[in-house]
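>>> okay, sequence plus prediction incoming.
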Amino acid sequence: MRPDVLTAPDPGDVTTEAARRRAFAVISHPDAGKSTLTEALALHAHAIAEAGHVNGKSGRRHTVSDWMDMEKARGISITSASLQLTYRDTVLNLLDTPGHADFSEDTYRVLAAVDAAVMLIDAAKGLEPQTMKLFNVCKHRGIPIITVINKWDRPGREPLALMDEIAERTGLTPTPLTWPVGIAGDFRGVLDRSTGEYVRFTHTAGGARIAPEERLPATAALEREGQAWVDAAEEAELLTVAGANHDTETFLAGISTPVLFASAVRNFGVHALLDVLVDLAPTPGPRPTVTGGPRSVEDPFSAFVFKMQAGMDAAHRDRLAYVRICSGVFERGMVVTTARTGRPFATKYAQQAFGRDRHVVEHAYPGDVVGLVNASDLQVGDTLYAGPAVRFPPLPAFAPEHFTVARAVDAGRYKQFRRGIAQLDAEGVVQVLRSDLRGDQAPVLAAVGPMQFEVAQHRMATEFNAPIHLEPLGYTVAMRTTQTWVPVLEAERGTEVLRRDTGELLALFTDKWRLQTVQRQHPDADLTALVAA
């Protein structure tokens, strides 16, 4: 069959395969252990042979998901990664997200592509600012949340105090599925609240292998652990009396959150999380569209681009578009339509990627994430479809708070400079703004956080062989405006108007007080706020 001749997917097959999928992201504050947990999940699902650790001792491996040189050097994730695992005949599409707050835009785009989230909390630090920001995004999008209290092998807070904090700060009712045996720093195992059994963990060298688990009845647990078991059982009984028991309906409605205790670095409690994802996380469902009703998973193929990534293979200057399948069946080689342009796009090269590891994809179903290679015509937020036209809501760009002028160090490499800047803009690494006054040789880079500039500068030098100078600008506030108001705004002190490649105009102000002054002087000015990070 020719790849551009489409047959309607068998609704039964699509429904069955979609029901086997779980698409979820891991969110948390930096250094809570997201990448380590990602590797632990891959280890327990037998996708990798050994787990790596971030900032570990000499001789330990880097996590597979952190593939960029900057990620390895700093021990943090600065780009999202995808991984497909199979566990208990269920396909788990895991999206690891950047931990640093400067990369909130990337994380927001990832959250648009998942159906559930795992919120990772440091046992000693509790809910931190970035965790709360990402929680609020999940709440806004209606994404159910599974909570994991990580690093229980280190000194930390009382478990009941952590439950109180989750309830008070998120408004969710925590419903622990497991309860720790042993205080934080003395992690022996967990009490399984559904069975009353003791799940005992055994340490492995360096935490690189799956930690053996042993299930014991309550009587054997009491004999082995003594007072630690008594304390855990009494606290678990308090939870039962308080009504903190799992309820599927309230979990999916975003009212409650199942809680697990774990140590990702030691691979403790990881199997329990995999089981919870299979048993409790939602399957892909209908997706809202810009026009008309929601797109059902049984409808003809549709997907949207939530991330662009280049530079993953130093030998090939390819460009990978990550797409989330929303409906129908993806078949490698099929020709689909890009809703933004109306142009056809051939999917001859389709892959799944985790770090730099890639595998060819022949078929994919709703909930899956596929990387389309050589996707130079695609942009973040694009809808792809076969059959009747459809378009999913666009992904908003966050309001930038940092601005700098980029100039090529070597004027003779201007072609590489332009290509590199355009690439970073398309990927969403930074937002690129221009004006006739500044010209194409001095575009303004805009970002939510300054570390985005470091990534841009690093990639311009290493991938495009076009090193750049950065000259910081004194603006901190950006607002949308229209062409009518450009002359008026540019006449004001501490204000400049620049445009995105889409034609959208942004008015930049030195600070919020300058903005307020301009608004008082021109109360009718067309100034609209962007989405806050």
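Okay, I see it. Numbers count the residues shown, from 1 in each chain.
>>> okay, CA-based contacts and neighbour counts for the rest of this
Noted.
>>> tell me if P487 really is in a strand.
No - counting by DSSP: H, G, I helix; E, B strand; the rest coil, one finds P487 to be helix, located in no strand.
>>> neighbours of it, how many?
Neighbour count for P487, taken as other C-alpha atoms under 10 Å: 11.
>>> distance of the nearest residue to L384 once chain neighbours are set aside relative to D382?
Take L384 and drop its neighbours on the chain: the residue closest to it by C-alpha to C-alpha, 6 or more residues apart in numbering is T338, 4.8 Å away. According to C-alpha to C-alpha, to the nearest Å, T338 stands 7 Å off from D382.
>>> burial of E71, as a residue count?
A count of nearby residues for E71, using other C-alpha under 10 Å, gives 19.
>>> contacting residues for the closest residue to it other than its chain neighbours?
Among residues not flanking E71 along the chain, S77 sits closest, at 5.6 Å (C-alpha to C-alpha, 6+ apart). Neighbouring residues of S77 by C-alpha atoms under 8 Å, 6 or more residues apart in numbering: 35, 66, 71, 97-100.
>>> in what helix or strand does the residue in the chain sticking out farthest from the centre lie?
Ranked by distance from the centre of the chain (C-alpha atoms, centre = their mean), the top residue is E223, with 43.7 Å. Secondary-structure assignment from DSSP states H and E places E223 in helix 218-225.
>>> how far away is the residue farthest from the centre of the chain from V230?
From E223 across to V230, the span is 10 Å (C-alpha to C-alpha).
>>> and here's the other structure:
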Amino acid sequence: MQSFFRKAYTSLSAAPAASKTNLLKNMTMGRALNQSKMMIQSQNLMNSAITRRAFSIIDTKIMRNIGISAHIDSGKTTITERILFYTGKIDEIHEVKGSDNVGATMDSMELEREKGITIKSAATHCEWKDHHINIIDTPGHVDFTIEVERALRVLDGAILLICGASGVQPQTLTVDKQMKRYSVPRVIFINKLDRMGADPWNCIENVRERLGLNCAAVQVNIGVENGLQGICDLVKMKALYFEGEKGRDVVEREIPDDLKEFCDKKKQELITILAENDPTIEEYYLNEDFNIPIDVLKKSIREQTIAQKFCPVMMGSAYKNKGVQPLLDGVLDYLPNPEESNNYAYDIQDKTKKVKMDIDNKKPFVGLAFKLEESQFGQITYVRIYQGKVKKGSTLNNTATKKKVKISRMVRMHSNNMEDISEAGAGDIFAIFGVDCASGETFCDQSVNFTMEDMHVPEPVMSLTIRPKKQDQLEIFLKALNRFQREDPTFVVKQNQESEEIIISGMGELHLFIYCERMKREYDIDLAVGNPTVNYRETISQKAQFNFLHKKQSGGAGQFARVIGYIEPLNSDMDSQDADLSCQFVDGTEGQNIPNEYIPAVEKAFHESTKKGPQTGYPVVGVKYVLTDGQTHVVDSSSLAFAIATRYSFKEAYEKAGPQILEPVMNVEVTVPAEFQASIMGQLVRRRGSITNTQTKTGYFILNADVPLAAMFGYATELRGCTQGQGEFSMEYKMHSPVGEFEIKDIIDAYQRKRAEKGEDI
């Protein structure tokens, strides 16, 4: 309204005297009309949101908590932008790396808009057909996989995007594994059907074969590539076209004649798959009656999707504004509300006891802090409520730190913007300010003491040395490192005790580069960064016995301890994605040859010995230490003596147990124009790659290979050079695997040189 009066005053001042009377009259009428429109819009807004936003508590039956996940560059942020536009949350569509220099709404970081990738997950919320939808847009790049991990940990459902041209890609496999880990039902959306080589039916076969999902199309595309016009809904058996501004108007028509037979065939396929798990649909199928009522068909799809026995497949092109509104309908029709998801907590007093969380506002509050961010207002903590409700001003317990926290400010997030709320109820996602906590901690009402199930945090695979060039920036540098560690569990900071170098570790080159760049931009720190190093590991390949006596007498109380037992590998095959990289201690003693009070000292000393392997200085993994017997002295035995004996016994047995060095192996996918096929295969073979799959799609060659991470440094530059800038690749951690015999000597020699430079005994 203020802008209206400013414009009116400017017009009136500039008008000729004779025109001022008429202009003023028109302005008065216009003002009244404008006020009337604003009142109507305001009233409509209040009617639709009064029970949800003004009072904050949202009915869980009309709530959906969803995430959008996929391989990098599959269109996650683009589809989120369309969802926000069609639900009225934003007024304009902006593209990732947009030409208007604005960028997509959910990419709020400057780095995200520059690079056209999502770096951190972002939360928003919107309204669609009287339902409230909380959305988390997640990164696609494997280096930021923890963002996907913790989003899926707290969500009730998800949209899995598949590129219509590329099909199932490496990160799609990772996302699928994460969804299965947290039992998250999903709908599948085959995006980018406007791209050259797009084939939704090949994608569906890909999903069945590579992901092992029971899925079927609930839509059929009308046209493909440049000829994509709309979709056919197999549940309603209607064609949908997207017209008007940015495809906002969904127009329902009869299915085109040339597609009727194909749609009938695909609907029969859908019913056949549903009939496998639904007696009601099976009855229709056995009677060869495929005219199933819409509500019966939707109910079957919904029940099987929530039970994770089936995945409905939808399709379209977010960039071309086709298929997004039906996808939103699918979220409401097929994905669960919070009441339909099963979530469990552990009782702090007895962590073997699982307690089912009830989506009930009357129950004691239980919420999980699943993500942290620093803002100009302080730390923002994202919380998912699993039980009960919380009001502004409430006091809660942090069950990890045993501290009480007061909730002084509550907000709903919309990317980097926020809306203040006064309370939130069961099943909801919101954010709080001014609470000191770490990611993964549980908040409870003071009447209960629960902790939610932990999320999976992958181990870092790459490290860099880092320091500020100016000594006076050390304090702010350490502050930045501390902040990033709290935000991201996969970003690990350690200090080398001998050299006092600070080492940062993460999930890959891009992951560490982004944090270095953020320190420069957000804290104005000039950094000196060392070369990337690979996080090797050591292990053993065979069983070895030990019988070590530690005996020392130098006047006064002496030291005496004998430990007997063996070490053996935990894994029969280290070349496996399921290989156990932990170390285990087993107390196999009988009788009292070693008193019980010394056993903890033995266990602790063993685990300390595995922190730094004798060959490379990297941790030892996959080893079981079994203590079977020992010997003590009445006077000279002590916990210290047994700790020393354990360290020496491990070293002695380790040398006889066939020590091996393990290196991280990456699953690499390269996509290049077909004419560069031979050179690409040669490149990866030279880099010690093992090719696992190849395919050709409409002028493009796609290659999958397992390649050691150490051999992948500098590959981006080489790939661009030999493909005239047209090649692209992605990689994700697959497993640790034994290093080849030709590389072992180089790794050990490098470690020995490093020790010699520090003046250590070799």
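Nice, I can see it. Since this is a predicted model, take the numbers as computed values, not measurements.
>>> quantify their similarity with the TM-score.
TM-score of the superposed chains, computed with TM-score structural alignment, normalised by the length of structure 1, equals 0.83; 483 aligned residues with a C-alpha RMSD of 3.0 Å.
>>> map the residue nearest to L384 of structure 1 across to structure 2 for me.
Alignment note (TM-score structural alignment): T338 of structure 1 maps to N398 of structure 2.
>>> I421 of structure 1 too?
Under the alignment (TM-score structural alignment), I421 of structure 1 maps onto L481.
>>> just give the closest residue to that match, not the sequence neighbours.
With C-alpha to C-alpha, 6+ apart as the criterion, L481 of structure 2 has its nearest non-adjacent residue at 7.3 Å, and that residue is V493.
>>> that neighbour and G506 touch, don't they?
No - at 9.1 Å, V493 of structure 2 does not count as touching G506 under the criterion of C-alpha atoms under 8 Å.
>>> between these two, which has more neighbouring residues?
More neighbours surround G506 than the other of V493 of structure 2 and G506, with 26 against 19 (other C-alpha under 10 Å).
>>> check which helix or strand the residue nearest to L481 of structure 2 maps to.
Going by DSSP H and E, V493 of structure 2 is part of strand 492-495.
>>> what residues sit buried inside that strand?
For strand 492-495 of structure 2, a neighbour-count test (16 or more other C-alpha atoms under 10 Å) marks 492-493 as buried.
>>> likewise for stretch 294-309 of structure 2?
Neighbour-count burial for stretch 294-309 of structure 2 flags 297-298, 300-309 (criterion: 16+ other C-alpha under 10 Å).
>>> coming back round to it: who's in contact with the match of T338 of structure 1?
404-405, 437, 441-444.
>>> hmm, 7 Å instead?
Contacts for N398 of structure 2 (C-alpha atoms under 7 Å, 6 or more residues apart in numbering) come out as 404, 442-444.
>>> now it: how far from D347 of structure 2?
Counting by C-alpha to C-alpha, the gap from N398 of structure 2 to D347 of structure 2 is 14 Å.
>>> about what we covered before: mean shift between the helix or strand where the match of I421 of structure 1 lies and structure 1?
Using DSSP H and E, L481 of structure 2 falls within helix 474-487. Comparison of helix 474-487 of structure 2 with structure 1 after fitting gives an average deviation of 0.8 Å (mean C-alpha distance after the TM-score superposition for structure 1).
>>> what's that helix in contact with?
371-373, 438-439, 468, 491-492, 519.
>>> what's the answer for stretch 146-154 of structure 1, then?
So stretch 146-154 of structure 1 is in contact with 117-123, 184-187, 257-264, going by C-alpha under 7 Å, 6+ apart.
>>> show where that stretch falls in structure 2, residue numbers please.
Residue span in structure 2 matched to stretch 146-154 of structure 1, by TM-score structural alignment: 187-195.
>>> pick out the most distant pair among the buried residues of stretch 294-309 of structure 2.
Farthest-apart pair in those is L297 and Q308; separation 16.4 Å (C-alpha to C-alpha).
>>> among the contacts of helix 474-487 of structure 2, who's most crowded?
K371 (24 neighbours).
>>> do a quick rundown of the helices in the stretch 251-400 of structure 1.
270-280 (DSSP state H, counting those that start in this stretch).
>>> please read the previous query as pertaining to the stretch 101-250 of structure 2.
110-115, 145-154, 170-181, 200-206.
>>> ok so, going back, whereabouts in structure 1 does the strand holding V493 of structure 2 align?
Counting by TM-score structural alignment, strand 492-495 of structure 2 corresponds to 431-434 in structure 1.
>>> so what touches the matching stretch?
Here stretch 431-434 of structure 1 has contacts from 425, 440, 443-447, 498-500, using C-alpha under 7 Å, 6+ apart.
>>> what's stretch 266-280 of structure 1 in contact with?
Stretch 266-280 of structure 1 is contacted from outside by 40-41, 44, 90, 201, 203, 207, 210-211, 261-264, using C-alpha under 7 Å, 6+ apart.
>>> and that stretch, which residues are buried?
Residues 266-274, 276-278, 280 are the ones in stretch 266-280 of structure 1 that count as buried (16+ other C-alpha under 10 Å).
>>> and the one helix or strand L498 of structure 1 maps to, what other elements does it pack with?
According to DSSP H and E, L498 of structure 1 maps onto strand 495-499. Secondary-structure packing of strand 495-499 of structure 1 (3 or more C-alpha pairs under 7 Å, 6 or more residues apart in numbering; DSSP states H and E): helix 486-490, strand 505-509.
>>> longest strand in structure 2, by residue count?
Looking across structure 2 with DSSP state E, the single longest strand is strand 659-673.
>>> okay, the angle between that one and helix 170-181?
120 degrees (axes from the mean of the first three to the mean of the last three C-alpha atoms, to 10 degrees).
>>> how about the strands in the stretch 451-600 of structure 2?
Ranges of strands in the stretch 451-600 of structure 2, per DSSP state E, counting those that start in this stretch, are 462-468, 492-495, 502-506, 527-529, 533-534, 537-540, 544-552, 559-569, 583-587.
>>> which one of those is the most hemmed in?
Mean neighbours per residue, mean count of other C-alpha atoms under 10 Å, is largest over the strands of the stretch 451-600 of structure 2 for strand 537-540, with a mean of 27.
>>> report how many residues lie close to whichever residue in structure 2 pairs up with H359 of structure 1.
Correspondence of H359 of structure 1 to structure 2, assessed by TM-score structural alignment: E419. Residues within reach of E419 of structure 2, counting by other C-alpha under 10 Å, total 12.
>>> distance of E419 of structure 2 from N47 of structure 2?
18 Å.
>>> could you find the closest non-adjacent residue to the corresponding residue of structure 2 for G75 of structure 1?
In structure 2, G75 of structure 1 lines up with G116, judged by TM-score structural alignment. The shortest distance from G116 of structure 2 to any non-neighbouring residue, by C-alpha to C-alpha, 6+ apart, is to K97 (4.9 Å).
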